[in-house]
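Participant: no letters, just coordinates:
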């Protein structure tokens, strides 16, 4: 399971002209799921994201977590995080999980994140054509891969 965290001043997701999620200060999380992912990956990644100290403290040093700053979050499923670009110029998405596996894992991730975080988060819509807008704060962008946790 891969996640791209973007610390944002604001972010939104629009589907078919309607805003489905909108936040101020917080994280926009792009989530890529592969067939090898498990509940353990969900739990580890949620815990890691929620406690990642990437928000400024009173001295503007990155010492605060999403919880510490009472930030918000949006999670958007993005299979393209598992693109392989080794051969040719057309990416291969063979490592990305098929929708019948990925969608329930995405829903489990969102549910577990909300449980651990203690409040509702915004989401995109699995498989939809989404327009994602953000104002990256910093900029701060972090890539986390649950397969590299050891």
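Facilitator: Right, received. Where do you want to start? Quick caveat, the model's predicted, so the values are computed rather than measured.
Participant: only C-alpha atoms for contact and neighbour calcs from this point on.
Facilitator: Noted.
Participant: against residue 84, how distant is residue 131?
Facilitator: According to CA to CA, to the nearest Å, residue 131 stands 23 Å off from residue 84.
Participant: how close does residue 73 get to residue 96?
Facilitator: 23 Å.
Participant: again, but for residue 65
Facilitator: As judged by CA to CA, residue 65 and residue 96 stand 29 Å apart.
Participant: report the buried residues of stretch 16-27.
Facilitator: Going by neighbour count (16 or more other CA atoms under 10 Å), the buried part of stretch 16-27 is 21-23, 25-27.
Participant: which one among those residues gets closest to residue 34?
Facilitator: Residue 34 has its nearest neighbour among those in residue 27, at 22.0 Å by CA to CA.
Participant: hmm, who's touching the host helix or strand of that closest one?
Facilitator: In this structure, residue 27 sits in strand 26-32 according to DSSP states H and E. Strand 26-32 is contacted by residues 1-11, 66, 71-82, 96, 106, 134 when judged by CA atoms under 8 Å, 6 or more residues apart in numbering.
Participant: pasting the second one now:
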């Protein structure tokens, strides 16, 4: 699994003009891509990593006080993104062959969300397979790519 994680002060996703998921920060906007050999165990591992990843400043001027969403109840907006497995190394048109098909990917993204919620996270989502419009304010800017 691959995730692009952005520390945000706010984020939302719209489908056909309707807000289907939104968070007020500080929190994380997470784009999740699934490949063919991903498993529910990997999805659960990604969720635990997202919940405990120390990307937020703690007390100003106090070194070593970085915090994770789990430390302060930071919300997460999780959005499926098959294009994270796009490959544009050859030619000008990306291929998507490394991305898992919807029937494989959707349940695994749902495992990430369910596991996060089980850990106590407030999680909002996009709508799998929909034409989504994502808006966010990247705090920093701060972006990390995770591979599980």
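Facilitator: That came through fine. These numbers were taken from a predicted model, which means no experiment stands behind them.
Participant: overlay the chains and give the TM-score.
Facilitator: The TM-score (TM-score structural alignment, normalised by the length of the second structure) is 0.93; 145 aligned residues with a CA RMSD of 1.2 Å.
Participant: more neighbours: residue 73 and residue 96 of the first structure, which one.
Facilitator: Ranked by neighbour count (other CA atoms under 10 Å), residue 73 of the first structure and residue 96 place residue 73 first, with 30 against 22.
Participant: isn't that one up against residue 122?
Facilitator: Yes. With contact defined as CA atoms under 8 Å, residue 73 of the first structure counts as touching residue 122 (6.1 Å).
Participant: longest helix of the second structure?
Facilitator: The single longest helix within the second structure, with elements called by DSSP state H, is helix 102-118.
Participant: whereabouts in the first structure does that helix align?
Facilitator: Aligned by TM-score structural alignment, helix 102-118 of the second structure falls on residues 99-115 of the first structure.
Participant: give me the residues contacting the matching stretch.
Facilitator: 31, 33-35, 42-43, 46-47, 50, 75, 77, 120-121, 123, 126-127.
Participant: quick check: nearest residue in space to residue 122 of the second structure, chain neighbours excluded?
Facilitator: Distances taken as CA to CA, 6 or more residues apart in numbering place residue 75 nearest to residue 122 of the second structure, at 4.9 Å, with adjacent residues excluded.
Participant: burial count for whatever residue of the first structure lines up with that neighbour?
Facilitator: Mapped onto the first structure by TM-score structural alignment, residue 75 of the second structure lines up with residue 72. Using other CA under 10 Å, residue 72 of the first structure is surrounded by 22 other residues.
Participant: cool, residue 60 of the second structure as well?
Facilitator: When counting by other CA under 10 Å, one arrives at 8 neighbours for residue 60 of the second structure.
Participant: looking at this, it is in a helix?
Facilitator: No. Residue 60 of the second structure: not assigned to a helix; according to DSSP: H, G, I helix; E, B strand; the rest coil it is coil.
Participant: which SS state does the residue lying farthest from the centre of the first structure fall under?
Facilitator: In the first structure, counting by CA atoms, centre = their mean, residue 88 sits farthest out from the average C-alpha position, at 28.0 Å. Of the three states, residue 88 of the first structure takes coil under three-state DSSP.
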